[in-house]
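Chemist: structure for the following, please:
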Amino acid sequence: MAVLVCLLAGLLPLSWVQAEAQWDPHGYIIYCPCMGRFGNQAEHFLGALGFAKSVDRTLILPPWRTYKNIPFDEWFQVDPLKEYHRVILAEDFMREFAPEHWPPGERKGWCYSHSGDTSNCDMKIGNPFEPFWTELGVDFDDYVLFNIGFDNMYANAWKERFPPEKYPVMAFKGAPASFPVKEHHIALHHYLHWSEAIQGEASQVIEKHLNNQPFVGIHLRNGIDWVNACQHVEGMTEFMASPQCLGYSREKTVIPELCLPSTQEILRLTRKVVMATGVKFVFVATDRHPLTAELESHLQDQKVKVFHLDPWLPQIDLAILGQSMHFIGNCVSSFTSFVARERLREGKPTSYWTFTE
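Modeler: Just a heads-up that it's a prediction; the model follows:
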């Protein structure tokens, strides 16, 4: 009754009341998204969401990790995820539930160990591990060792070995998921929707610079770190996010040109798609060189304008690319794979440099 009175009086936010009423006796999962940049973190997130569903625990939505923790809902909506499974923001969990159900002194970190060796189990050694947990206000008092896989086939083993009555919170050192994302988890991107803030910024760019007209979006990965990585891919059956175009059967191999396409290939395929769609705008997202002058010269007879934003937040590029009429990306890049999954949900076409089905 007191809570209801406070709510009606405006003394308590609705989100507090909802969270207070929803402690999950099935237990919780949280993890550090500590492997790579956003594209990798997003692939891990889909796997972690699928894992939480399989073991029937609420997923604590971890902050995205940049140079600091970014609350999950700054970039993505929470409610669509609830259509698939139970979730709660990490900040809400730490404020409302942790003091009683996961108090200091009883916080255990979960560490994979086949042999029982705990030498690699320190949850807070190095960056981003230490700052991630510190910014959430979490220290660990002990470890729980496990050697069970995260695939659905192991769900019963997790439930039997680690019942929520004894282990209410599983806090993993890294994501309980594979990279690249498992094929059966790709569809979970259906529940991942940009926040209104990200959508709004993307819409402003499209209106101001692309005249709200149809456009082709392209992603060029050509920074020096990428150039160096692509030198060693020849003959690999899988490299980073390559299954998005090569498939999961490992019957095809990665070639350097698939990882780092030539300028000639970029001009060729962009022109082909522009001619097929009839668009007058091309939007370029890249980590280094947008090839703006080269593209405009190559498309001069089509009177196409090429625009490169270089936004303060890379997620704005992603949101814009998702709205293109046709998207051309890098098969090996998880930045591209994020866009490709979103477009799969919307039924929009995606092509890849140097790749022919």
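Chemist: okay, CA-based contacts and neighbour counts for the rest of this
Modeler: Noted.
Chemist: helices or strands next to the biggest helix by length in the chain in the packing?
Modeler: Determined from DSSP state H, the single longest helix within the chain is helix 38-55. Here helix 38-55 touches strand 58-61, strand 64-65, helix 155-161, helix 334-346, going by 3 or more CA pairs under 8 Å, 6 or more residues apart in numbering; DSSP states H and E.
Chemist: one more, please, to line up against the first structure:
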Amino acid sequence: MRMLFLLFCLYLLSFACCERFVLYCPCSGRLGNQLDHLLGTMKFAEEFRFTIVLMPFIHYYPVAPLGSISLTAFEDIFDTDMFSNPKQDHGTFLKTISWSKLSKIIPDVWPKESRNLNCLVKIDNEKIISKLPCELPSHLPYNSYWKKLNISFSGGKTLSFAHLTSELHLPGRNRTSVVALLKSPGSSPPLKTEYQYQSHLSWAELFKLKMAEKVPQRPYLAVHIRVASDMAKSCARIKDNPGIFAFKQCADENIPPIEENCVPSANTILNNIYQNLKSFDHIRAVYLATDSYYFVQKQIYAILREKYSNFKIYLNPASTEFGDLYLMEQADVFLGSCVSTYSAFVVRSRRLNNKVVKFIHVSNETEASNGIAKENNRSDL
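Modeler: As a prediction, this is how the structure comes out:
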């Protein structure tokens, strides 16, 4: 057994000797943002000929002391084979290695004394860049993330895109072997030119087996309800910032950037569910995914159970981020949040596979201001 392990390590070292690795902290937001940034990082890795390190995802506990996060290995959720075998007609070839594998050979490919943190900037003036500091923030999640990976930095260095481009022309041995970025070079929302990289994100077989017994009765409608207080505060300013978060996905559908379409009321949510159950009359179950469990339990779930007594209505207080993501992506019909980057991941994935996508919204501002559920006159909505 020990011999097999040594042979495995030798294989990784032979793979790594001339490779350039890029790794980063997915520290800019919750899961939806992390998945957005991943697409941009894939494009970056391909453009600069890096082997992309598939970093663990971050989970933030809703109520926890400062510094309390947990990490989920990339390969526990997604199939790493999809990077070398992209789907036909979309997707590209990317060189990848999971953090779990790279960590076994880290001392050989990235000695402690050369572990610099890199801050990437778009400035091309090297004199200015040389004066820019690059330091690891002391706050969550940056400090905790690298600590959990058992990585400490000996220093920091600011890099430009021009510098990375110039390294492409150097012999392999003269290039920087590992570039550890302060944060992802991608953006949220991702650029449309980055959507093609979504095809690499296919569920891992073990994860699908784990989720198999949790899939609702088919055919089912999955609804993502993102209405927590943080979103409500942001959406109050949507007229001044119509491109907020992932709202462009709805703007492309000619859905206006008004507050009710950003953080919808129970009336609007119910109206949309009613409309979709009427339009897709083969549906016999509804799965509710939300960041506001008690609101949905009282204002949505209870009413749906009463109105559709012959339907299965699902609301799971113990659901997980990736679990909800999977069940929404697998649904027969998906009704998403206009503004949520979490919904946006599901939308991109479903559109690649020609699955039905709808958004929670009102048809016009008058309906938004009235807030009347057309098919239900209950005063407690």
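Chemist: care to give me the TM-score?
Modeler: The TM-score (TM-score structural alignment, normalised by the length of the first structure) is 0.85; 337 aligned residues with a CA RMSD of 2.8 Å.
Chemist: for the helices and strands packed on helix 38-55 of the first structure, which one sits closest to Cys121 of the first structure?
Modeler: helix 155-161 (19.2 Å; CA to CA).
Chemist: what ranges do the helices span in the stretch 201-350 of the first structure?
Modeler: 224-229, 243-246, 256-259, 263-277, 292-298, 314-322, 334-346 (DSSP state H, counting those that start in this stretch).
Chemist: His308 of the first structure matches what in the second structure?
Modeler: In the second structure, the residue paired with His308 of the first structure is Leu315, using TM-score structural alignment.
Chemist: tell me the contacts of the equivalent of Pro180 of the first structure over in the second structure?
Modeler: Alignment note: Pro180 of the first structure maps to Pro189 in the second structure; criterion TM-score structural alignment. Neighbouring residues of Pro189 of the second structure by CA atoms under 8 Å, 6 or more residues apart in numbering: 33, 36-37, 245-246, 341.
Chemist: distance to Lys183 of the second structure and neighbour count added to the residues you listed, as a markdown table?
Modeler: Converted to a markdown table, the contacts of Pro189 of the second structure look like this (distance: CA to CA, whole Å; neighbours: other CA atoms under 10 Å):
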| residue | distance to Lys183 of the second structure | neighbour count |
| --- | --- | --- |
| Asn33 | 12 | 24 |
| Asp36 | 13 | 28 |
| His37 | 9 | 25 |
| Phe245 | 18 | 21 |
| Ala246 | 20 | 25 |
| Thr341 | 18 | 24 |
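Chemist: and of those residues, the nearest to Leu181 of the second structure?
Modeler: Closest approach to Leu181 of the second structure among the contacts of Pro189 of the second structure (CA to CA): His37, at 12.7 Å.
Chemist: you'd agree Ala228 of the second structure is up against Asp291?
Modeler: Yes: with contact defined as CA atoms under 8 Å, Ala228 of the second structure reaches Asp291; the gap is 6.2 Å.
Chemist: now do Ser166 of the second structure against Cys17 of the second structure, distance only.
Modeler: Distance, Ser166 of the second structure to Cys17 of the second structure, by CA to CA, to the nearest Å: 20 Å.
Chemist: excluding sequence neighbours, find me the nearest residue to the aligned partner of Met35 of the first structure in the second structure.
Modeler: When the second structure is aligned by TM-score structural alignment, Met35 of the first structure is paired with Ser28. Nearest non-adjacent residue to Ser28 of the second structure, counting by CA to CA, 6 or more residues apart in numbering: Gln34, 6.7 Å away.
Chemist: looking for the alignment partner of Ala340 of the first structure in the second structure.
Modeler: Using TM-score structural alignment, Ala340 of the first structure sits opposite Val347 in the second structure.
Chemist: who are the neighbours in contact with the equivalent of Ser337 of the second structure over in the first structure?
Modeler: Counting by TM-score structural alignment, Ser337 of the second structure lines up with Asn330 in the first structure. Residues near Asn330 of the first structure by CA under 8 Å, 6+ apart: 219-221, 258-260, 336, 352-353.
Chemist: give me that answer again for 7 Å
Modeler: Residues in contact with Asn330 of the first structure (CA atoms under 7 Å, 6 or more residues apart in numbering) are 219-220, 259, 336, 352-353.
Chemist: across to the second structure, which of the residues you listed hold up?
Modeler: With the contact criterion set to both residues aligned by TM-score structural alignment, their matches' CA atoms under 7 Å, the contacts of Asn330 of the first structure that also touch in the second structure are 219-220, 336, 352-353.
Chemist: return the member of the residues you listed nearest to Glu294 of the first structure.
Modeler: Leu220 (13.2 Å).
Chemist: the counterpart of that closest one in the second structure: neighbouring residues, count only.
Modeler: The alignment partner of Leu220 of the first structure in the second structure, by TM-score structural alignment, is Ile225. A count of neighbours around Ile225 of the second structure, defined by other CA atoms under 10 Å, yields 26.
Chemist: in this structure Ile225 of the second structure contacts Ala289, no?
Modeler: Yes: using CA atoms under 7 Å, Ile225 of the second structure makes contact with Ala289 at a distance of 6.2 Å.
Chemist: tell me the contacts of the nearest residue to Lys312 of the second structure once chain neighbours are set aside?
Modeler: Nearest non-adjacent residue to Lys312 of the second structure, counting by CA to CA, 6+ apart: Ala285, 4.5 Å away. Residues near Ala285 of the second structure by CA under 7 Å, 6+ apart: 217-221, 311-313.
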